[in-house]
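Student: Coordinates only, no sequence provided:
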């Protein structure tokens, strides 16, 4: 079996960040919105560093203005994921971008997303769940509005809550109200940390917010006591190696700590983050990991089990995916 055909699980995928550049350019043309500076001469997303990446990301997102726009986007993203063997995916979606965190407007966007996800599951065999995500650099007040949207719509499709954005803004504890709100609604919790914020950001997210997963988390390797704590707490890391290399966090795949973290017993998973921004796919992630660390079918099966165990889905869905992937 080729690595492209191998069935996969992805836990860390930003819906807007997965938008193909051609899709965003086409939508911008339809709406007569000029965002040409978001692209290079080849039509790829163009950014200088992580902060500029966030700006380009938000510029691209600005053309997504209606539930129908998001439905079209989700259809394109799930089609791409399915072509690379993904049969279960969790998508970060933000009410900040979907109706300005107004609960009524958010419900309209969510209805469009759920309908599209159900159609994709029937036609493509890919199951999708949503993780409502507040944006850290938008501040705690806006995070509360996102948390309320999440709590009001928790259910079969919206199963988690998290935080993304600039780790240099504020501290995880500033967002405790939002995470408590989501937790009380029965949502599972994750947080971006340990990418640009260093190991202390991971420790703070785990201890202050009570999350069970960490988005990225790779900087934990700089503090082995923290690595041990993550292992003891059975925290799963949503690792995105291609993203980390593309953004210059590590100079090359062989320098990435994912294998060391795995060898130290941590539950690591593999995802693409914002694939067109980083010129990656789930197939490419697997190929590069095979090339850099000699990962074989047994290790990929381990990664799949980690991801399925940590997935924010119900038992029936988990059992179905396990049977499909022969992980039982």
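Tutor: Now that the structure is in, tell me what you want to look at. Everything numeric here is computed off the predicted structure, so don't read it as measured data. Numbers count the residues shown, from 1 in each chain.

Student: switch to C-alpha atoms for all contacts and neighbour counts from now on
Tutor: Noted.

Student: what sits against the closest residue to residue 43 other than its chain neighbours?
Tutor: Spatial nearest neighbour of residue 43, chain neighbours left out: residue 21 (6.8 Å); criterion: Cα to Cα, 6 or more residues apart in numbering. Applying Cα atoms under 8 Å, 6 or more residues apart in numbering to residue 21 gives the contacts 39, 43-45, 276.

Student: Please identify which of those is nearest to residue 94.
Tutor: residue 276 (18.9 Å; Cα to Cα).

Student: so what's that closest one up against?
Tutor: Contacts of residue 276 (Cα under 8 Å, 6+ apart): 17-21, 44-45.

Student: can you rerun that using 7 Å?
Tutor: Shown in contact with residue 276 (Cα atoms under 7 Å, 6 or more residues apart in numbering): 18, 20.

Student: second one coming, line it up with the first:
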């Protein structure tokens, strides 16, 4: 019989909440800075890693945007994405739905296509070489004006064959979903799927806004929805997927102790939960680290972990046939097949 750690290690799973820029490890950040002649306020990899200490979301975002300044050329985005895929292949990840933040790059003079081409080429190689399927989700930065998001959506229109959906990320407090109704409506009309960060730091009203105003297919995070019983009941009834990121919550002080993480409460209330890493290089763990952290802190059984893995495929933007095939892989693994 497998130990829990061994069970998690090879459990087939999908990751649905991963910011590709947030997988930029200090070693790669330092190497790309040297390759591209970018000056960083750190003189070593160790100094970069030592800076990864945050008291809230904004602390992290300040360093996150500074770090991505080393990403300049198509090859940089390729190398970043390919490194992430190699890492999660070792975690039993079979499918990924990757967020990217084009506005953070176009504002620095990097062309939209430079970013997209590098990431997409790596995703294609990852499927061919590692067997990991992938979808790409363009995220709008909510701290920037909605008009800027509309410009970015227009840039994406010619790439609907490579971008499956749109999302909303960055600073949450003070930037409710309702600010982005127009751009999300246009994106949905153009055939894009929709997701949004809500309820990470923002109030339950932001989760309801994402549901009603933006008409999303998934909620990214959603922790603070638990403060509104009617909202919880609606999320459970609709089986609205939540892409929960426990280590991120811990590192950003959304929870102070993993034993107090709301994941178990979410499960007990019938919510449709998945486990993800968010920004793994900054938050101290990839997807299996998140599975292990909640298992150890909350005492989750193998059966519950397997159900979360099934959820990750069921909540994905794969077609029904591909979902069924991946869920069958989970079942076969659980049954020792």
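Tutor: Nice, I can see it. Please read these numbers as outputs of a predicted model, since none were measured by experiment.

Student: sorry, back to before: report the buried members of the contacts of residue 21 of the first structure.
Tutor: The neighbour count (16 or more other Cα atoms under 10 Å) marks 39, 44-45, 276 as buried among those.

Student: Redo the residues you listed as CSV? Include distance to residue 57 of the first structure.
Tutor: Output for these, formatted as CSV (distance: Cα to Cα, whole Å):
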residue, distance to residue 57 of the first structure
39, 11
44, 12
45, 9
276, 11
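
Student: Can you list which of the contacts of residue 21 of the first structure carry over to the second structure?
Tutor: Retained in the second structure (both residues aligned by TM-score structural alignment, their matches' Cα atoms under 8 Å) from those: 43-44, 276.

Student: and those residues as TSV, adding secondary structure and distance to residue 206 of the first structure?
Tutor: Conversion of these to TSV gives the following (DSSP: H, G, I helix; E, B strand; the rest coil; distance: Cα to Cα, whole Å):
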residue	secondary structure	distance to residue 206 of the first structure
43	coil	39
44	coil	36
276	coil	30
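
Student: Please say which position in the first structure residue 9 of the second structure maps to.
Tutor: In the first structure, the residue matched to residue 9 of the second structure (TM-score structural alignment) is residue 4.

Student: do you know how far its match is from residue 235 of the first structure?
Tutor: Distance from residue 4 of the first structure to residue 235 of the first structure, counting by Cα to Cα, to the nearest Å: 28 Å.

Student: which one of these two has more residues nearby?
Tutor: residue 235 (21 against 18; other Cα atoms under 10 Å).

Student: How many neighbouring residues does the spatially closest residue to residue 62 of the first structure that is not a sequence neighbour have?
Tutor: Once flanking residues are discounted, residue 62 of the first structure sits nearest to residue 97: 7.9 Å by Cα to Cα, 6+ apart. Applying other Cα under 10 Å, we find 19 residues neighbouring residue 97 of the first structure.

Student: did I read that right, residue 97 of the first structure in a helix?
Tutor: No - counting by DSSP: H, G, I helix; E, B strand; the rest coil, residue 97 of the first structure is not found in a helix; it is coil.

Student: Which position in the second structure pairs with it?
Tutor: Under the alignment (TM-score structural alignment), residue 97 of the first structure maps onto residue 104 of the second structure.

Student: ditto for residue 83 of the first structure
Tutor: In the second structure, residue 83 of the first structure lands on residue 90 (TM-score structural alignment).

Student: Ok, residue 285 of the first structure next?
Tutor: In the second structure, residue 285 of the first structure lands on residue 290 (TM-score structural alignment).

Student: Burial check on its match, number of neighbours?
Tutor: Residue 290 of the second structure has 22 nearby residues by other Cα under 10 Å.

Student: And the one 10 residues further on, by the same measure?
Tutor: With neighbours defined by other Cα under 10 Å, the count for residue 300 of the second structure comes to 15.

Student: and it, how far is that from residue 307 of the second structure?
Tutor: Counting by Cα to Cα, the gap from residue 300 of the second structure to residue 307 of the second structure is 11 Å.

Student: same check, this time on residue 11 of the second structure
Tutor: Distance, residue 11 of the second structure to residue 307 of the second structure, using Cα to Cα: 11 Å.

Student: Of the two, which one has the most company?
Tutor: The residue with more neighbours, out of residue 11 of the second structure and residue 307, is residue 11; 23 against 17, by other Cα under 10 Å.

Student: In contact with the closest residue to that one other than its chain neighbours, which residues?
Tutor: For residue 11 of the second structure, ignoring the flanking residues on the chain, the nearest one in space by Cα to Cα, 6+ apart is residue 92 at 5.7 Å. By Cα under 7 Å, 6+ apart, residue 92 of the second structure lies in contact with 9-13.

Student: change it to 10 Å
Tutor: When contacts are counted by Cα atoms under 10 Å, 6 or more residues apart in numbering, residue 92 of the second structure touches 8-14, 132, 287-288.
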